[in-house]
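**Q** Following is a predicted model, sequence given first.
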Amino acid sequence: MLRSMFSAISGLRAHQTKMDVTGNNIANVNTVGFKSSNTVFQDTLSQVVRAGGQPAADRGGTNPAQIGLGVKLAGITTNWTNGAAQSTGRSTDFMIEGDGFFVVEGAGGQQLFTRAGSFDFDANGQLVTPDGSVLQGWVAGPDGTVNSNGPVESLRVPYGQIVNPTATTAGSMVGNLPSDVADGTAFQLGADMYDSQGVLQKVAYNVVKTGANTWDVSVVHADGTTLMAPTGIVFDATGELTTPAGPDHELAPFTPVGYPSWTNPVTMSLAGLSQFGGANTLAAPKPDGYPLGSLQSFSLGNDGTIMGVYSNGLRQPLGQLALAAFDNPSGLEKAGNSSFRVGVNSGLANIGLAGLGGRGELSSGALEMSNVDLSEEFTGLIVAQRGFQANSRVITASDELLQDLVNLKR
């Protein structure tokens, strides 16, 4: 009888733990990035009342008689399936589609990991979690290159950051020049170039047919100054450009004269030109070079690249988010604030780019919600309640048996 009471007590404790886990799941039904947990029970040691016997020549074998001594908690497992996506429209809300964790730096420089992608800016322009942990990744260099092989560091979006102007060094023309027009036919295209101080210089590309399969190309400033003298180009009988030669069919660089702040030679590429019968489709892609600008906004790519958008039209990477993957994410230890830390059985953090090495892709303007299934949790509540009640009835019944035993003396 005492065995039944102590077994029932272990059942009460186990089902109370199940209630605790279920209650925590329900409490976090709307917690961003929360992963629900499940309790797993197993029986404890059993007392052998009679040992088993092996078969003999004159009799058969017998099975052991054992009495279990209750139940115990085998473990609390985490359900790592993805939660539903919730669109927020906020550019600083990120969601991982697949496996992986955001890498953040908590208080004291502790490296933590989280699925909750609700970030915001602090006074230094750093992307931080609601509790102040700083999002980690790789900061882009001045030219926008990102070295994802280096150590991670705190990411920031420096709104208002000034980007220096860049002088134009290359222009181009693409499209078809009609082969069936008369000699002397001219076409003109406008383009915006910038000098070394970022001052806008409006120019025009002039193309004039001079003979069979031959044309002259020149560049003229808006004030009428010739920047590049007429230069002959030649097409073959099939309409392919042959002169100037080379893979990009570049004309000799020209250096504008008479403009003190325009010191960078400009190269014209004609690689996209052709001469076939038909319509004129001549076009001038935007030359390189930018005026002075400042950072106005940013966007997040699926690979975690934070692309800065500047007032002068420049789009340049500011950095790239880092994601971490683990061989055994269930071995992570919960650190509070929807964060985890490396555990002894989680394996080391495999930090790298999104979409590679088993890490999921990223999307902005959305959050991953809790993966708690309320219907499953309410069912778990009923199971835990009934289990608790049943074990309490065992204690009551055992108590009544002991009472009957005491009453034998009367």
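**A** Great, that's in hand.

**Q** When you work out contacts or count neighbours from here on, use the C-alpha atoms and nothing else.
**A** Noted.

**Q** could you point out the longest strand in this protein?
**A** Scanning the chain for the strand with the most residues, using DSSP state E, yields strand 200-211.

**Q** Now do the helix or strand that comes right after that one against strand 200-211, angle only.
**A** Where DSSP states H and E defines the elements, the next helix or strand beyond strand 200-211 is strand 214-221. Here strand 214-221 points in a direction 160 degrees away from that of strand 200-211 (axes from the mean of the first three to the mean of the last three CA atoms, to 10 degrees).

**Q** Which of the helices or strands spans A191?
**A** In this assignment (DSSP H and E), A191 forms part of strand 186-194.

**Q** Buried residues, that strand. List them.
**A** When neighbours are counted by 16 or more other CA atoms under 10 Å, the buried residues of strand 186-194 are found to be G190, A191, D192, M193, Y194.

**Q** Need the contact partners of that strand.
**A** Counting by CA atoms under 8 Å, 6 or more residues apart in numbering, the neighbours of strand 186-194 from elsewhere in the structure are 166-168, 200-209, 262, 283-284, 286-291.

**Q** Strands of the stretch 101-250 of the chain, start to end?
**A** Secondary structure of the stretch 101-250 of the chain, counting by DSSP state E, counting those that start in this stretch: strands at 101-105, 111-114, 120-121, 127-128, 134-139, 153-154, 162-163, 170-178, 186-194, 200-211, 214-221, 226-235, 241-243.

**Q** Check the stretch 301-410 of the chain too.
**A** When secondary structure is read from DSSP E, counting those that start in this stretch, the stretch 301-410 of the chain shows strands at 305-310, 315-321, 323-325, 333-336, 339-341, 350-352, 361-364, 366-368.

**Q** tell me what the last one is packed against?
**A** This points to strand 366-368. Applying 3 or more CA pairs under 8 Å, 6 or more residues apart in numbering; DSSP states H and E, we find strand 366-368 packed against strand 85-87, strand 94-97.

**Q** What separation do you get for the nearest residue to A283 once chain neighbours are set aside and T242?
**A** Closest residue in space to A283, ignoring its immediate chain neighbours: V174 at 5.4 Å, by CA to CA, 6 or more residues apart in numbering. Distance from V174 to T242, counting by CA to CA, to the nearest Å: 15 Å.

**Q** Put this next to the previous one:
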Amino acid sequence: MALIRAMNAAISGLRVQQTKIDAIGNNIANVNTTGYKSTSVDFGTLLSQIVGFGSAPTGTLGGVDPTQYGLGVQVSGTKQNFATGNFVATGVASDLAIDGDGFFIVTDGTGRELYTRDGTFGLNPGGLLIDPSTGFRVQGLMADLSTFTITPSSALTDITIPLGSLTIANATTKFGIDGNFNGGGPIASNGNVLQSSVPLFDIAGATPASLATLLTDLGRLETGGPLDFGLSTGDVLEFQAEKGGRSLGVRKFEISAGPPTAGIDDTGTTLRDLLDFIEGALGINTSLSSGTWGASIATGSIAALDTVTTTGAALTGDFVTAGVRPGDYIRFTSGPGAGQTAQIDTIAFAAGVTTLTFVSPLDGAVPLPLPGDTFEFNERSRVALGVAAATEDGTLSDAGPTPDLRVDEASPVGVMRISANAGLLNAIDNIVLSANGDRLLLFNESTAATGETATAHVTVFDSLGKPHDVVMTYMLEARRSPTTGDAVGTRLRWFAESADQIQSGTFGTTVGTGTIDLDATGKFVSENPGAAIDLSLDVQGVLTALAVDVDHAELTGLASTSSSIIVGTNDGFAEGTLNNYSVGADGVVTGIFSNGQTRSIAQVMLARFGNNQGLLQVGSNYYATGADSGLRTIVTPGTFSAGSVRGGFLEESNVDIAREFTDLIVAQRAFQANTRTISVANELLQDLVNLI
């Protein structure tokens, strides 16, 4: 009966509108659910009753349409809106949101994978990244915590962020120097020279002290006669000084034949041992091939008749009388050969000409000095004792290719002579040598230091992350008149010292030296050597020696009122503990350590599906794969159409409350209209019954 059919259709309408209202109610209920995706209901017609099938057009008729009566409506399906919701900042590092397509991956207690848009995560006591509401573990890739590298092809695993327990340290292998050295300053031609005010004396032998004099027999020769220092085996001598205005601290030397004990820097029994200790404490670089300079003895310029070859020179003037002797250095300070240096092997004066031969030849790859170029003679930088020529043991001498650095044949016998490296900031002052509370010697400066210098303090780190201070002192060694735009115009030399150096069997603070060539515009050209600092750290439980490259490519040599040199880069760092983290757009968890370092700890990965509508909702904001979802694909956030991760944010529900209320009103009216259809059909049926 037709009216019954109308009532059945209306009843189906009531059912589907009730389903729609259910969906709207669920959406409104989840308006504040993190990561919730709103659901809509799709309707479709039920079966239709065909009364007439109609007919096709004929030659005289246009055709008849079929006659059909609908039998109602049904729910054809539901659909989720996977559009990204708004983001709300929480400031919590473990809160994550996905800006775009994709799902976070978690595993339950059985290892089953589930997927969610809700990134309300946290860390459990073991550092695992989890969903605190369920305990499910967030999946991703873990970095190798020894190298902090993430392998993209590795299998998914639990993400662990070990706050408070992961520590790192890195030994310095290279640092860079930035800034400007005053290339317009004076050449550092002189280091200051200090001499003991009185000679040292061998009390037991009643002779001026020699390098072999036992410290227990050592004294000084006063005007009134010898004065015994009264030293005994086991006594500790304290030495302190200033260098370039900075204190070198107190260093200790014990009169002993054994190795140094705790708190003692060096040991020995003879005066030679003591001089070795003093030179090491002062950080004087004595490398014969380095071109390090002491005090200037004499200067001059090459005349038209003078000759300079790679193996020697004939120079107008009496430089023998001026104090030049074998073992000294000649350095050319102007012209195309500026910076060329050589150690003197032999020296002789006759007929107004000083003839020199060199221990090793000048650099043939660099132009030789020419008439008009200037030069100067310098003594070696060292700590030495004045002795009579060839009197030590018949073989010791301070001349020739293998001189004894402790022998000084030009100083008064028994006088200690300290020749510093060149430059103002290498100047040594305020020396105090004492034992048992008594000052043993006074020192007088005989030559002052000159020349442009600058210093920089660099902190290098050993393999355990312990810091060590290295003082870099720079001096202007030479200038050269360039003939081309890229010719070397200025040469700098640097010295490196570290009071932290510990060498088994040897005491000293010098850890390296090198040169830097700058062109005529003050720009860096080259340096030698590249790997120059060698810091020994014996018996410290660390990898030793600590070899460090120095990069001066950013250093300039422009003329200025003063030099300003700083440390630009340093690849070493002290121990640091992981105390914070952040998650980047690519899902990488970056650990932030207490020493300011950052490292990749892990990476949050995402899952994508061919059909998100095919996923099954399993509660607690989780999805599981469905028959029509397609296989899940693991992707890196921000790749393969996957969204990026936003750390410290959560994704809000994408429910549009205004739209839901509007749909609710429409569904309500549709429901009411269907009830009205039933009422009308019922009234009509009643009218039919009343006809009987």
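**A** Thanks, I have the structure now. The shown structure was predicted, so the numbers you read here are calculated from the model rather than taken from an experiment.

**Q** ok, back up a step: which residue lines up with the residue nearest to A283 of structure 1 in structure 2?
**A** Mapped onto structure 2 by TM-score structural alignment, V174 of structure 1 lines up with D178.

**Q** Now do the same contact list for its match.
**A** Residues touching D178 of structure 2, when contacts are defined by CA under 8 Å, 6+ apart, comprise H552, A553, E554, L555, T556, I565, I566, V567, G568.

**Q** mind checking the SS state of the second one?
**A** Under the three-state scheme (DSSP: H, G, I helix; E, B strand; the rest coil), the conformation of A553 of structure 2 reads as strand.

**Q** Just give the number of residues close to the counterpart of it in structure 1.
**A** Here A553 of structure 2 is matched to A271 in structure 1, going by TM-score structural alignment. By the other CA atoms under 10 Å criterion, the neighbourhood of A271 of structure 1 contains 19 residues.

**Q** returning to what we had before: most tightly surrounded among the strands of the stretch 101-250 of structure 1?
**A** Neighbour counts averaged per stretch over the strands of the stretch 101-250 of structure 1 are highest for strand 134-139, at a mean of 26; criterion: mean count of other CA atoms under 10 Å.

**Q** tilt between it and strand 315-321?
**A** Inter-element angle recorded for strand 134-139 of structure 1 and strand 315-321: 130 degrees (by the same axes, to 10 degrees).

**Q** which bit of structure 2 covers strand 134-139 of structure 1?
**A** Strand 134-139 of structure 1 lines up with residues 137-142 of structure 2 when matched by TM-score structural alignment.

**Q** What lies in contact with that stretch?
**A** Outside stretch 137-142 of structure 2, the residues that touch it by CA under 8 Å, 6+ apart are 104-108, 128-131, 150-152, 154-160, 601-605.

**Q** what's the mean deviation for it versus structure 1?
**A** Once superposed with structure 1, the aligned residues differ from stretch 137-142 of structure 2 by a mean of 0.8 Å; criterion: mean CA distance after the TM-score superposition for structure 1.

**Q** tell me the angle of the strand holding A191 of structure 1 relative to strand 200-211?
**A** Interaxial angle, strand 186-194 of structure 1 versus strand 200-211 (the same axes, to 10 degrees): 150 degrees.

**Q** In space, what's closest to the alignment partner in structure 1 of A83 of structure 2 - neighbours in sequence excluded?
**A** With TM-score structural alignment as the criterion, the equivalent of A83 of structure 2 in structure 1 is T81. Counting by CA to CA, 6+ apart, the nearest residue to T81 of structure 1 once its immediate chain neighbours are dropped is N371, at 7.0 Å.

**Q** what sits against that neighbour?
**A** V29, G33, F34, K35, S36, T81, N82, G83, A84.

**Q** Helices of structure 2, residue ranges please.
**A** 2-29, 271-282, 657-690 (DSSP state H).

**Q** Return the most buried member of those.
**A** Mean neighbour counts were compared across those using mean count of other CA under 10 Å; the top stretch is helix 271-282, at a mean of 22.

**Q** which helices and strands does that one pack with?
**A** When contacts are defined as 3+ CA pairs under 8 Å, 6+ apart, helix 271-282 of structure 2 packs onto strand 236-243, strand 246-255, strand 266-268, strand 382-386.

**Q** What residues in structure 1 pair up with that helix?
**A** Going by TM-score structural alignment, helix 271-282 of structure 2 lines up with nothing in structure 1.

**Q** So T316 of structure 2 versus T299 of structure 2, what's the distance?
**A** Taken as CA to CA, the spacing of T316 of structure 2 relative to T299 of structure 2 amounts to 11 Å.

**Q** higher neighbour count, these two?
**A** For the pair T316 of structure 2 and T299, the greater number of neighbours falls to T316 (21 against 16), based on other CA under 10 Å.

**Q** What's the match for that one in structure 1?
**A** When structure 1 is aligned by TM-score structural alignment, T316 of structure 2 is left unaligned.

**Q** From A89 of structure 2, how far out is T316 of structure 2?
**A** T316 of structure 2 sits 84 Å away from A89 of structure 2, taking CA to CA as the criterion.

**Q** Quick check: the equivalent of S10 of structure 1 over in structure 2 vs Q668 of structure 2, distance?
**A** Taking TM-score structural alignment as the criterion, the aligned counterpart of S10 of structure 1 in structure 2 is S12. According to CA to CA, S12 of structure 2 and Q668 of structure 2 sit 15 Å apart.

**Q** OK, contacts around the residue nearest the centre of structure 1?
**A** Nearest residue to the geometric centre of structure 1 (CA atoms, centre = their mean): L362, 3.0 Å. Shown in contact with L362 of structure 1 (CA under 8 Å, 6+ apart): F94, M95, I96, E97, G301, N302, D303, G304, A354.

**Q** let's see 6 Å
**A** Going by CA atoms under 6 Å, 6 or more residues apart in numbering, L362 of structure 1 touches M95, I96, E97, N302.

**Q** Save these as CSV, and put in distance to V217 of structure 1 and neighbour count too.
**A** Written out in CSV, the entries for the contacts of L362 of structure 1 read as follows (distance: CA to CA, whole Å; neighbours: other CA atoms under 10 Å):
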residue, distance to V217 of structure 1, neighbour count
M95, 51, 28
I96, 52, 28
E97, 52, 19
N302, 42, 16
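
**Q** Tell me the spacing between E242 of structure 2 and T639 of structure 2.
**A** Using CA to CA, one obtains 61 Å as the distance from E242 of structure 2 to T639 of structure 2.

**Q** Compare the two and say which one has the larger neighbour count.
**A** A direct count of neighbours by other CA under 10 Å for E242 of structure 2 and T639 places E242 higher, at 17 against 11.
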